[in-house]
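Give me a model of this one.
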Amino acid sequence: MEIKLHDKYFVPFISAQELDFAIANMAKQIEDDFQDETPVFIGVLNGSFMVMSDLMKHYSHPCEVSFVKMASYEGTQSTNEVKQLIGLNQNLEGRSVIIVEDIVDTGNTIEELKHIFKNQGVKHFKIATLFLKPEAYKKDIKLDYVGVRIPNKFIVGFGLDYDGLGRNLKDVYQLSE
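Here you go, the predicted structure:
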């Protein structure tokens, strides 16, 4: 079923069941890697709130949760400029940090986060993303946990938006051709 957000139409792309399966797999991989630690999961707002919520439902080991808010999108295009809006207010020195992203395309946000956390003295810096656009990703930074690799198309739903709309959709939709 096609949906309309603002002036654009979107068609179904990935179901809620497929998303849940991908997130459960990511949670299992992270549990295997950090079974003897209490990692700090840091979600990148606004997009990661649904990914983080479901990831925490599947993650059964002790952990902490925090968020940062950064912005790099206007409309359907990346501005290629990352602006940090809300920072962390906790000491992460010697801690294992797992950044949780909804989507990684250009990698600009990840690059900025890696720079920020390098100065925090973290023990481990890992990146988990529900979606990766391999065609768009241009950085040399390793993505440790990837839920779903997708083509370089604009998507909405499950936390992802088009100018503020669509974040609440439980399925993911792609821009109609």
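
CA atoms for contacts and neighbours, from now on please.
Fine.

Could you tell me how far Glu18 is located from Asp144?
20 Å (C-alpha to C-alpha, to the nearest Å).

before we move on, what about Ile86?
Ile86 sits 24 Å away from Asp144 when distances are taken as C-alpha to C-alpha.

ok, now which ones touch the most centrally placed residue in the chain?
For the chain, the residue nearest the mean C-alpha position is Glu101 (1.4 Å; C-alpha atoms, centre = their mean). Taking C-alpha atoms under 8 Å, 6 or more residues apart in numbering, we find Glu101 in contact with Gly43, Val44, Gly47, Ser48, Val51, Ile127, Ala128, Thr129, Leu130.

One more, please, to line up against the first structure:
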Amino acid sequence: MNNNLMNVGVLFSELDIKERTKIIAQQINKDYGTNETLVVLIVLHGALIFGADLVRNLEMPTEIETIRIKSYEGTASTGKINLVTPLPTSLAGKHVLIVEDIVDTGRSIHFLLNELAKSEAISLKVCSLLDKPEAHEFPVKADYVGFTISKNFVIGYGLDLNGKYRNLPYIANLTKA
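Predicted coordinates:
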């Protein structure tokens, strides 16, 4: 990373994330039990790493699906949701857990929940690694949240800036230098 372009401050270490992911998985295991199949719908690309780590800690049978939406350019939301891949068609009669990297304005989750409401799933819940309540513009609330953060732009552990920095093992606050 070119330090002339930006400064980062670690918000959550790799260990913090690993421990919190296990706690979230324990709650999901408790809520769903070990008999029901859970469809884990991972929102690409940001939630890929978190989703993979979360699924490894789940005890029930799981099906993994992915969806790709786009709403950001650089550090700002475009205000529009673009569905890059189609929604899975096999969700009827199943429990679905949407795994998101961050609930920022809430626009993406609001959009997905409205679209998935047509799927005839038994249940729809949201698990988000990060939540920015002060940035919410839509009345959405994740059922499971890793960490609550302020209205800053963050990178790492799947979160990016123009496709870069997803590979950082921690979550960092991004400030322009």
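
Is the residue nearest to the centre of the first structure within a helix or a strand, and which one?
strand 96-104 (DSSP states H and E).

Show me which positions of the helix or strand just after that strand end up buried.
Following strand 96-104 of the first structure in sequence order, the next helix or strand is helix 108-118 (DSSP H and E). Neighbour-count burial for helix 108-118 of the first structure, counted by 16 or more other C-alpha atoms under 10 Å, picks out Asn108, Thr109, Ile110, Glu112, Leu113, Lys114.

One more: stretch 20-40 of the second structure?
Under 16+ other C-alpha under 10 Å, the buried positions of stretch 20-40 of the second structure are Arg20, Thr21, Lys22, Ile24, Ala25, Ile28, Thr37, Leu38, Val39, Val40.

what's in contact with it?
By C-alpha under 8 Å, 6+ apart, the list of residues contacting stretch 20-40 of the second structure reads 50, 53-55, 57-65, 91, 94-99, 144-146.

ok now it, how far from the chain's centre?
Chain-centre distance of stretch 20-40 of the second structure: 16 Å, with C-alpha atoms, centre = their mean, to the nearest Å.

Inside helices: which ones of the contacts of stretch 20-40 of the second structure?
Counted as lying in helices by DSSP state H, out of the contacts of stretch 20-40 of the second structure, are Phe50, Asp53, Leu54, Val55.

Can you show me the helices along the second structure?
For the second structure, the helices defined by DSSP H occupy 14-32, 48-55, 107-116.

which strands and helices sit next to the second one?
It stands for helix 48-55 of the second structure. When contacts are defined as 3 or more C-alpha pairs under 8 Å, 6 or more residues apart in numbering; DSSP states H and E, helix 48-55 of the second structure packs onto helix 14-32, strand 38-44, strand 95-103.

equivalent range in the first structure for that helix?
Mapped onto the first structure using TM-score structural alignment, helix 48-55 of the second structure covers residues 49-56.

mean deviation of the top strand by length along the second structure from the first structure?
If you go by DSSP state E, the second structure has its longest strand at strand 62-73. Following superposition, strand 62-73 of the second structure is found to deviate from the first structure by 0.5 Å on average (mean C-alpha distance after the TM-score superposition for the first structure).

Name the surrounding residues that touch that strand.
37-45, 55, 77-88, 108, 162.

Could you count how many residues lie near Leu129 of the second structure?
Close neighbours of Leu129 of the second structure, defined as other C-alpha atoms under 10 Å, add up to 25.

Now do the contacts for it.
Neighbouring residues of Leu129 of the second structure by C-alpha under 8 Å, 6+ apart: Ala47, Phe50, Val99, Glu100, Asp101, Ile102, Val145, Gly146, Phe147.

Distance of the counterpart of Lys28 of the first structure in the second structure relative to Pro86 of the second structure?
Using TM-score structural alignment as the criterion, Lys28 of the first structure maps onto Gln26 of the second structure. To Pro86 of the second structure, Gln26 of the second structure is 30 Å away according to C-alpha to C-alpha.

One more: Glu100 of the second structure?
17 Å.

Trace stretch 10-18 of the first structure over to the second structure and give me the residue numbers.
Counting by TM-score structural alignment, stretch 10-18 of the first structure corresponds to 8-16 in the second structure.

Would you mark the buried spots in that stretch?
Val8, Leu11, Phe12.

hmm, who's touching it?
Pro169, Tyr170, Ile171, Ala172, Asn173, Leu174, Thr175.

same thing but 10 Å
Defining contact as C-alpha atoms under 10 Å, 6 or more residues apart in numbering, one finds that stretch 8-16 of the second structure is touched by 1, 18-19, 21, 146-147, 149, 154-157, 168-177.
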